[in-house]
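> Need a 3D model of the following:
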Amino acid sequence: MSRIAVARRLRRDQTHAEARLWTLVRGRRLADAKFRRQVPIGRYVADFVCLEARLIIEIDGGAHDAEEAQLKDLERTAVLESFGYHLIRFSNGQVLNAPGEVCDVIVATLRAARA
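This next block holds a predicted model:
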């Protein structure tokens, strides 16, 4: 399956946390930044991307707690950062239980990128 087909499937089958964050960032609702979701970058598909700020937001579920998954996440982060992106990660719980705090971190990161 192509990365574009994978991205389309991921957009259609998003998690609750991804859907919640999308409602908060879509349509330039957050710091007037345009976000896209499930964007192919290199061999990966990033959850959310603001191209103008070179910012990637990843939402991690419980599977990312396993040691093997954490090692893969480190590799993924290194590859995405090698393309010039800054990457921030939130857990599903953070997005669902503290969306205001998540938005504060995103806004602060966007402001720093624009400075």
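
> Could you use CA atoms for every contact and neighbour count after this?
OK.

> Now residue 30: which helix or strand?
Using DSSP states H and E, residue 30 sits within no helix or strand.

> wait, doesn't it sit right on residue 107?
Yes. Counting by C-alpha atoms under 8 Å, residue 30 touches residue 107, with 7.0 Å between them.

> Residue 11: which element?
helix 3-12.

> er, residue 37 actually
Residue 37 belongs to strand 36-41, assigned by DSSP H and E.

> Give me the buried stretch members for that strand, please.
36, 37, 38, 39, 40 (16 or more other C-alpha atoms under 10 Å).

> Equivalent analysis for stretch 71-91, please.
Taking 16+ other C-alpha under 10 Å as the criterion, stretch 71-91 shows 73, 76, 77, 79, 80, 85, 86, 87, 91 as buried.

> How much space separates the second one from residue 83?
Distance of residue 76 to residue 83, computed by C-alpha to C-alpha, to the nearest Å: 11 Å.

> list the contacts for the residue most central in space within the chain?
Centroid-nearest residue in the chain: residue 57, 2.2 Å away (criterion: C-alpha atoms, centre = their mean). Going by C-alpha atoms under 8 Å, 6 or more residues apart in numbering, residue 57 touches 46, 47, 48, 49, 87, 88, 89, 90.

> this one as well, want them side by side:
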Amino acid sequence: MVVRPETRRARVLRRDASEAERVLWRALRELTLPVKVRRQHPIGRYVADFAIPADTLAIELDGGQHAGTVEADAVRTKEMTAHGYRVNRFWNHEVLGNLEGVLQTIVSELGESPTSP
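Model (predicted):
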């Protein structure tokens, strides 16, 4: 069986998850959402930290290294949007310091689409 390069990369990223990614993944699994949440999910050329394909929602966590890569993050977001995804970005310190707020934001995005009133 041939494994796509994006899938191989996603497997490595899942294995080497940051602390914020591990904390958010555990919390999302405990929420018992009505939709499937995937972590390190390939979308186009990129791999989203978390994705909810049923609601076309991508969740990206940004650490300190992202402060200097605003343009690269914008390109990444633009490509994910071109694939039909809405992208929510959170800083790692938000996840670690305000997990409930992050979860509330994610849950409020579920079921919303650009055409929702």
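
> picking that back up, which one in the second structure is aligned with the residue nearest to the centre of the first structure?
Counting by TM-score structural alignment, residue 57 of the first structure corresponds to residue 59 in the second structure.

> where exactly do the strands run in the first structure?
Ranges of strands in the first structure, per DSSP state E, are 36-41, 44-50, 55-60, 86-91.

> For the last one, give me every contacting residue.
The set of residues external to strand 86-91 of the first structure that reach it, using C-alpha under 8 Å, 6+ apart, is 54-62, 77, 80-81, 102.

> need the strands of the first structure in a markdown table with distance to residue 9 of the first structure, can you?
Formatted as a markdown table, these follow (distance: least, C-alpha to C-alpha, whole Å):
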| stretch | distance to residue 9 of the first structure |
| --- | --- |
| strand 36-41 | 9 |
| strand 44-50 | 11 |
| strand 55-60 | 16 |
| strand 86-91 | 21 |
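
> right, and those strands - which one's nearest residue 18 of the first structure?
strand 55-60 (6.8 Å; C-alpha to C-alpha).

> re earlier: quick one: which of the buried residues of stretch 71-91 of the first structure is nearest to residue 115 of the first structure?
residue 86 (14.2 Å).

> where's that closest one relative to residue 14 of the first structure, distance?
22 Å.

> again with residue 20 of the first structure
10 Å.

> what's the burial count for the closest residue to residue 91 of the second structure other than its chain neighbours?
Spatially, and ignoring its direct neighbours in sequence, residue 91 of the second structure is nearest to residue 62 (4.7 Å; C-alpha to C-alpha, 6 or more residues apart in numbering). Neighbour count for residue 62 of the second structure, taken as other C-alpha atoms under 10 Å: 19.

> quick one: residue 62 of the second structure from residue 34 of the second structure, how far?
26 Å.

> And for residue 93 of the second structure?
27 Å.

> More neighbours: the two, which one.
Neighbours per residue, other C-alpha under 10 Å: of residue 93 of the second structure and residue 34, the larger number sits with residue 93, 14 against 8.
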